[in-house]
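# Got a predicted structure plus its sequence, pasted below:
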Amino acid sequence: MASQFGLLLRQWRQRAGLSQEALAQRAAVGIRTVRGLETGERTDPRMGTVRALADALELTGAERSELFAAAGRHEPVVVAEPVRFDPLAEAVETLKVAVEARWRREEEQGQIHDPVPLPVRWDAAPETLRDSWLNIGGEAALDGRLDQVVEVYRRVGSRRLVVLGRAGSGKTVLTTRFVLDLLGAQDLRDPVPVIFSLGSWHPDRVGLRDWMAEQLTRDHPFLGAPGPSGGTLAAALVDAQRVLPVLDGFDEIAAGLHRPALNALNTTTLPLLLTSRVDEYRDAVAGTDVLTSAAAVVLADLTCDDLADYLPRTTRKAGPGGNVWKPVLDEVRNGGVLAEVLTTPLMVALARRIYSDTPDHDPAELLTFGTADEIERHLLGSFVPAVYGADAEQVRPWLGHLALHLNRLGTHDIAWWQVGTSSRRRASIIGLAVGVAVGVTDLVVEAVMVGALIIRGLLFASMIGLATGVVFGLAHWYVARTAPLEPVRTRLRLRGRFGRRVWLRGLLGLGFGGAVGAAYGVVRAVAFWLVTPLYEMTSGVLVDVGVFALVFGLGAGVVFGLVAALESPLDVRSAGSPDDLIEANRRHVLRLVSLFVPVFAVFVTMATGAVAFGLTALRFEVVWSPITALNLGLVGGVGGGLAYVLSLTAWGQWVVFARVWLPLTGRLPWRLPAFLDDAYRRGVLRRAGAVYQFRHARLQDHFARLR
């Protein structure tokens, strides 16, 4: 018969919606214990068991007392110190979940476990590539295999490990497995392992910690929220060492920066894991020093036994003796040129994709090539036809343009906000887009609001489009040179605070709007003079320039300041994938324009009315009407909003280049996001947070050479 304790336990377990197994797991007790207590078979639970069950059921104070009394126990009252709120704790937990989900998905997408992982092994690196054991923290055995990567890392006293290997030797596979295994085994106090692709780091421009904070904010927008010490949450996590940097691709840092990068790494004491090709790291060490306090390992080549255990499992095609890969494996055993090629996971994965996953492709074709270089070029060149089939000829130029674009920028990140930025004519293209958008806006608004004559309307629209295109094209050129356009990581909210940032943004709007207004005044005066020869050019220009510079400047200042007051960081639920970040920026920009247009239109209507009244009082001849003023406000609001979006926001730049110009010139497809996502699903690209990358740097180099 169940005891009072058992009845209470069952009642509160059912209230919590837990099975006996779930409660046992949550309380870290045996299932037999829970079952025995509920049935009355066990009537004398230990104090620790009662406390664990009460904690697992999240009982209130009164309920805990009742449960302990039913067990014949009395829970000692412990006067605990007040719990201090850790503002980084929630960010850490959210980051853990996001990182684990991201890299587990990437591992599945890369078919790492299909059908089994390729064996990745390593040996201790030569002494010249590691620091002394005294600095590392005690000598340790470093040899190991993929499923031991966390264990080997923890043997290193300094928690600083360098992983070296040839191109395609499995460094990326190792970093992914390291992150997932560490997250699965880590203590709550351990830092979150985060993979950073070092190819975008310029150590001469930005320090390691600042760069890491920028990358975290890019991939996880919620970390752009204010941190406890005034900076961002991302910066606070880095400074507090709540993030364990997994620095992938030291060799991918721009040429000439490897030694400065190693010097910068040596100024830190951060625990880290660093990957690199052997030659680039050895050269950097020769010019500076080894990574301070770091042990080092070198990835080993795949063996013939590894291939014999893996390749036949990847296909059901019949061959000699039931194994279509037998001729290839025999050649590898005999030490032919194939033995030089099929020693890295990259080349084996390409061979598997081309011959095991594709019908009517016989791997014996590899025996027809005479040199290792020919085989590698064949595998790289056959990858896209194997993946895309009949569409390969269509997509190859698009992939080639992306690869060449990345090489020009000196990066491996296909960032949507950088598409088109490698063009030498980018400012001209932006200016053309702005000019067309503003000219069409003016033509439509003039025709609807005031019924302007066709000739005069076309003339004025062309002139204002030309002037605005030049102004905003130059503005884009200047901004892109000083601070490249990046995605916004804020949203608009109804409540904001007015501070120094708001006033600075307001002054920026005042200056910028004044310049645009002055240009508008000149164009308007010239247009009137061309259509009406009796128009007083000198006084007309001075009045128009002064009026429109004042009105447009004040209007833009009000809007810029209002936007700054309403901006707040993106919330935690905002995802950092490329498509999600594009969508977040699109929504932000559209909300910005929907705020900009009515505020600017109403302000200009009222301000021009006030100016007209003042000029009339000063005996100036002024022609003004509410309809004309509203028309001017709408043209300025809609046209100015479009010009700002297209030239001075990352999303507008994306629209101009990725959705219009590059597809129009045949260099990229019209539906670029769908194309990138499809290439990712086919395994041509991989995803690293908010950016895509080619599956391997060698594929990027291969496609770049095709252009």
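Thanks, I have it.
# can we go C-alpha only for contacts and neighbour counts from here?
Will do.
# Start and end of stretch 138-149, how far apart?
End-to-end distance of stretch 138-149 (C-alpha to C-alpha, to the nearest Å): 18 Å.
# So R686: helix, strand or coil?
At R686 the chain is in strand, as set by DSSP: H, G, I helix; E, B strand; the rest coil.
# what's the following helix or strand after the host helix or strand of S382?
Taking DSSP states H and E as the criterion, S382 maps to helix 372-388. Counting by DSSP H and E, the next helix or strand C-terminal to helix 372-388 is helix 392-409.
# Contacts for that following helix, please.
Residues outside helix 392-409 that contact it (C-alpha atoms under 8 Å, 6 or more residues apart in numbering): 384-385, 412-414, 419-420, 422, 667-669, 700-701, 703-707.
# Kindly give a single ChimeraX line that selects the buried subset of the residues you listed.
A single ChimeraX command is used to select the members of the contacts of helix 392-409 judged buried by 16 or more other C-alpha atoms under 10 Å:
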select :384,385,412,413,414,419,420,667,668,669,700,701,703,704
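# how near is G557 to L492?
Where L492 is concerned, G557 sits at a distance of 17 Å (C-alpha to C-alpha).
# more neighbours, these two?
G557 (26 against 20; other C-alpha atoms under 10 Å).
# Would you confirm that that one contacts R505?
Yes - G557 lies in contact with R505 (C-alpha atoms under 8 Å); the separation is 7.3 Å.
# ok, back up a step: what angle separates the helix holding S382 from helix 392-409?
Angle of helix 372-388 versus helix 392-409, following axes from the mean of the first three to the mean of the last three C-alpha atoms, to 10 degrees, is 120 degrees.
# Okay, buried residues for helix 372-388 please.
Neighbour-count burial for helix 372-388 flags A372, I375, E376, L379, L380, S382, F383, V384, P385, A386, V387, Y388 (criterion: 16+ other C-alpha under 10 Å).
# Tell me which residues touch Y520, please.
Here Y520 is in contact with I464, A467, T468, V545, F548 (C-alpha under 8 Å, 6+ apart).
# pretty sure it belongs to a helix, no?
Yes - counting by three-state DSSP, Y520 falls inside a helix.
# Looking at the contacts of Y520, spot the one nearest Y153.
For the contacts of Y520, the minimum distance to Y153 (C-alpha to C-alpha) is 58.2 Å, reached by T468.
# want to compare, so here's the second one:
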Amino acid sequence: MWWKRPRVWFFVLLIIAVSAAGALSWFLTEEGRQHADQWSSIIFGGTAAAAVLVTALRWLWIQDTGPAGTVTPERLAAARAVLARAQIEQWTAEEVARQIQDPWPLRVRWQVSRRARLVMASWAAVRGVPDAGEIPLEGTYDRVADVFDHPDSPRRLVVLGEPGAGKSMLVLHLTLQLLHRRGEHDPVPVLLPVAGWDPAQPLDEWIAARLATDHRLLSTVVEASGGTRRTLARELVARGMILPILDGLDEIGPSHHSRALTAISSAAGSGARFVLTSRTRAYERAVHDSTPLARTPVVELQPMTPDDAARYLTDGTDQPIPRWNPVLARLAAGDDSPLAQTLSTPLMIWLARVVYQHRDSDPGELVSAGWATSRAGIETHLLRQLVPAAYTAAVGGRPGRTPAEADRARRRLTTLARHLRREHTYDLAWWQLNEIPPGPAVQAGTILVTGVATLLALTLCIFGVFGMVDLPALYPQLGWLWGGLNAGLAVAVTTGLIRRVFESPRHPRRVRVTASRATWLLIACPVGVVAVLAGEPVAGIVGTLAAGLCAPLVSGSIHAGGDDQRGLSPAALLADDRTSAFVALATSVLLATTAWSTLGESSGEPLIDVLFFGVLWLLLPAAVVLSSAWGQFCAARAALFLCGRAPLRLMGFLGEAHDRGVLRQAGGVYQFRHNLLQDHLAARSATGSADRATP
């Protein structure tokens, strides 16, 4: 998007600067030489102060990490325990949501196949022993942790498979099995979809950043050996206390596959544990362009047997006999029919079960319909019918939708799928939905409002500091309290708003109650220094406390995330950011109240008072809210609703899609159940037909 390009913003700021310089020159010319000197001193003095403030804030944002804690074995053990509990909670709930155990887990099988052997180092290199023999790595879904923990295994594994072969389902189960059997000193298995990783960033740093973002405790800054300051997450990764399970190498851009393998090999070293999944062809190309991963066995998922598919479909649907008889007969024939090819992957078997779940459906069309003459035709049909079938059925506490409502849901999901395709991602993050048209136009308006409000906040900051000195003389009883409070709030709102405006990328934030030493040094203490120099130390103390305590409340300077009490989820992130926005809103309203009391009463013009009231009490709070991720999301969903592209209760819609199995949850973001489904929806035309023949 254009607003993400630094070069675009350079030219925008250049045009604004040139326009401001021209307007200023005209204004000073009109004022005449007699008043031009005074105006120049005021304007350029304020500009210089603003430049110093922005520069100081930029340094502050880099240094604003607070005091570093001490790394102790007890602290590391507690962090691992918290992370393990959060992982168990998150992925247990997701396993239930994906209906993996309903009616029973499909018997996914794997082995070191011929294709896997071609992209793997020799067994001697894998085991690190000359002339070493093979490791027995064949297994099924329920024994995946036993195979990974085999005494001869290096605790490293690459899992290959065709699209829909069950790779994500398998490693989710592996994660839970390893978590449940983890010993006190074992590394914590962490399942991480790698679609958002840029291999230019070291893998260890990316893993640590993800953990610090997703888990509050792990974002704590600690002092490592040698005096190095880094997050607790980075310390856990550096000490080998994290077992990364990296799902979806093929979801990174194809040009980055070989670089990703090199980065994984470099991060893993000679003994670090990890698991990696990928589509077979993508991994073959990556190894061809680089080299096989050292000390890492490779297995390939095998096609499902017709018997497993038949049993799953009959056990998991209403009144299977005689509805499924034509399909069962075709599967029992043992030939290489299009239907047998299609129902050889867990994804397609699950799709067939959902589409033909109920007794009034006719699975016999999988054999007799015209589109059933090819595997591509059957797969396209199942993908096309998933959303109508999922929405017209009653799921959990949600009633079945009408066909018209299901079709409307399909169109809205198509909008989201196309957005993800444009962004080249599979992560559906609610705080990035403002990039769906007409979201960019709405963002332009919010940027304008926020920019004007920032200038207003800077003005209030300047007047607030002067008011801190003048009010005690005008109001001997409580002038020192009102002046200090007004100055401190103005400084806090100004710095917090500037941080919200210029910090990128915007991410859900949570309320930060305590301020760092740098905040007190660069934001709060200067208010007190000015007051002391002006002879009002009491007002300075009030202003210092107000600025130091309220600045972190406005900026919301900590990323939201899960903790040991609550797993990470999109709804949790939304709640955190909404709370942060409301706290900042309350602080801005308090500033408007103090500013109105100190500045508004001096005006004798009703029109000026009304305008001042509108700008102060409406524009400033609106800008504080719109500069938050939640505020941007609210503006975007309102615009999408007015255009008929999304419901007003967008989070509720996403939650329902997740409950119905169309979306899955990966930490704080949603994803389509499979990227084949996302690609299929993104390729649909406005009339609902597919733009291409195959999914």
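Perfect, I can see it now. Note that this is a predicted model, so its numbers are computed, not measured.
# what does the helix holding S382 of structure 1 contact?
337-338, 340-341, 347, 350-351, 353-354, 358, 366, 369, 391-393, 396, 682, 684, 699, 702.
# Now list the buried members of the residues you listed.
By neighbour count, with 16+ other C-alpha under 10 Å, those hold 337-338, 340-341, 347, 350-351, 353-354, 366, 396, 684, 699, 702 as buried.
# matching residues in structure 1 for the lengthiest helix in structure 2?
Assignment by DSSP state H gives helix 6-63 as the longest helix of structure 2. Against structure 1, there is no aligned range for helix 6-63 of structure 2 (TM-score structural alignment).
# wait, what's in contact with L458 of structure 2?
L458 of structure 2 makes contact with A50, A490, V491, T494 under the criterion C-alpha under 8 Å, 6+ apart.
# Reformat these into a markdown table and put distance to L456 of structure 2 next to each item.
A markdown table is the format used below for these (distance: C-alpha to C-alpha, whole Å):
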| residue | distance to L456 of structure 2 |
| --- | --- |
| A50 | 12 |
| A490 | 10 |
| V491 | 12 |
| T494 | 9 |
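# Tell me the residue in structure 1 aligned with T291 of structure 2.
By TM-score structural alignment, T291 of structure 2 lines up with D289 in structure 1.
# other SSEs contacting the lengthiest helix in structure 1?
In structure 1, with assignment by DSSP H, the single longest helix is helix 578-617. Counting by 3 or more C-alpha pairs under 8 Å, 6 or more residues apart in numbering; DSSP states H and E, the packing neighbours recorded for helix 578-617 of structure 1 are strand 490-492, helix 537-566, helix 626-634, helix 640-648, helix 650-656.
# Which of those sits closest to G576 of structure 1?
strand 490-492 (13.1 Å).
# same for that closest one, what does it pack against?
Here strand 490-492 of structure 1 touches helix 537-566, strand 567-569, helix 578-617, going by 3+ C-alpha pairs under 8 Å, 6+ apart.
# Switch the helices and strands packed on helix 578-617 of structure 1 over to a markdown table; also include distance to A140 of structure 1.
Below are these laid out as a markdown table (distance: least, C-alpha to C-alpha, whole Å):
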| stretch | distance to A140 of structure 1 |
| --- | --- |
| strand 490-492 | 47 |
| helix 537-566 | 55 |
| helix 626-634 | 72 |
| helix 640-648 | 54 |
| helix 650-656 | 49 |
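# Identify the residue of structure 2 aligned to P487 of structure 1.
Under the alignment (TM-score structural alignment), P487 of structure 1 pairs with P508 in structure 2.
# Show me where the stretch 201-350 of structure 1 has its helices.
Ranges of helices within the stretch 201-350 of structure 1 are 208-219, 233-239, 258-266, 278-287, 304-310, 326-333, 338-341, 345-351, based on DSSP state H, counting those that start in this stretch.
# So for E446 of structure 1, which of the ones you listed sits nearest?
Checking those against E446 of structure 1 by C-alpha to C-alpha gives helix 208-219 as the closest, at 41.7 Å.
# what range in structure 2 does the closest one sit on?
If you align by TM-score structural alignment, helix 208-219 of structure 1 falls on residues 203-214 of structure 2.
# post-alignment, that stretch versus structure 1, mean distance?
Superposed on structure 1, stretch 203-214 of structure 2 shows a mean distance of 2.2 Å to its aligned residues (mean C-alpha distance after the TM-score superposition for structure 1).
# How far away from the center of its chain is that stretch?
Between the centre of stretch 203-214 of structure 2 and the centre of its chain there are 12 Å (C-alpha atoms, centre = their mean, to the nearest Å).
# just to revisit the earlier point, could I get the contacts of Y520 of structure 1 as a markdown table with neighbour count and distance to R501 of structure 1?
Shown next, in a markdown table, are those (neighbours: other C-alpha atoms under 10 Å; distance: C-alpha to C-alpha, whole Å):
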| residue | neighbour count | distance to R501 of structure 1 |
| --- | --- | --- |
| I464 | 26 | 32 |
| A467 | 22 | 30 |
| T468 | 28 | 27 |
| V545 | 23 | 29 |
| F548 | 27 | 26 |
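# got these as a markdown table, with distance to E38 of structure 1 columns?
Shown next, in a markdown table, are the contacts of Y520 of structure 1 (distance: C-alpha to C-alpha, whole Å):
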| residue | distance to E38 of structure 1 |
| --- | --- |
| I464 | 82 |
| A467 | 82 |
| T468 | 79 |
| V545 | 87 |
| F548 | 82 |
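# which residue in structure 1 lines up with I252 of structure 2?
In structure 1, the residue matched to I252 of structure 2 (TM-score structural alignment) is I253.
# Hmm, its match is touching L198, no?
Yes - if you go by C-alpha under 8 Å, I253 of structure 1 and L198 touch, sitting 6.1 Å apart.
# F498 of structure 1 is nearest to which of the helices and strands packed on helix 578-617 of structure 1?
So among those, helix 537-566 is nearest, using C-alpha to C-alpha, at 5.7 Å.
# If you count contacts, what does the closest one end up packed against?
With contacts taken as 3+ C-alpha pairs under 8 Å, 6+ apart, helix 537-566 of structure 1 sits against strand 490-492, helix 500-531, helix 578-617.
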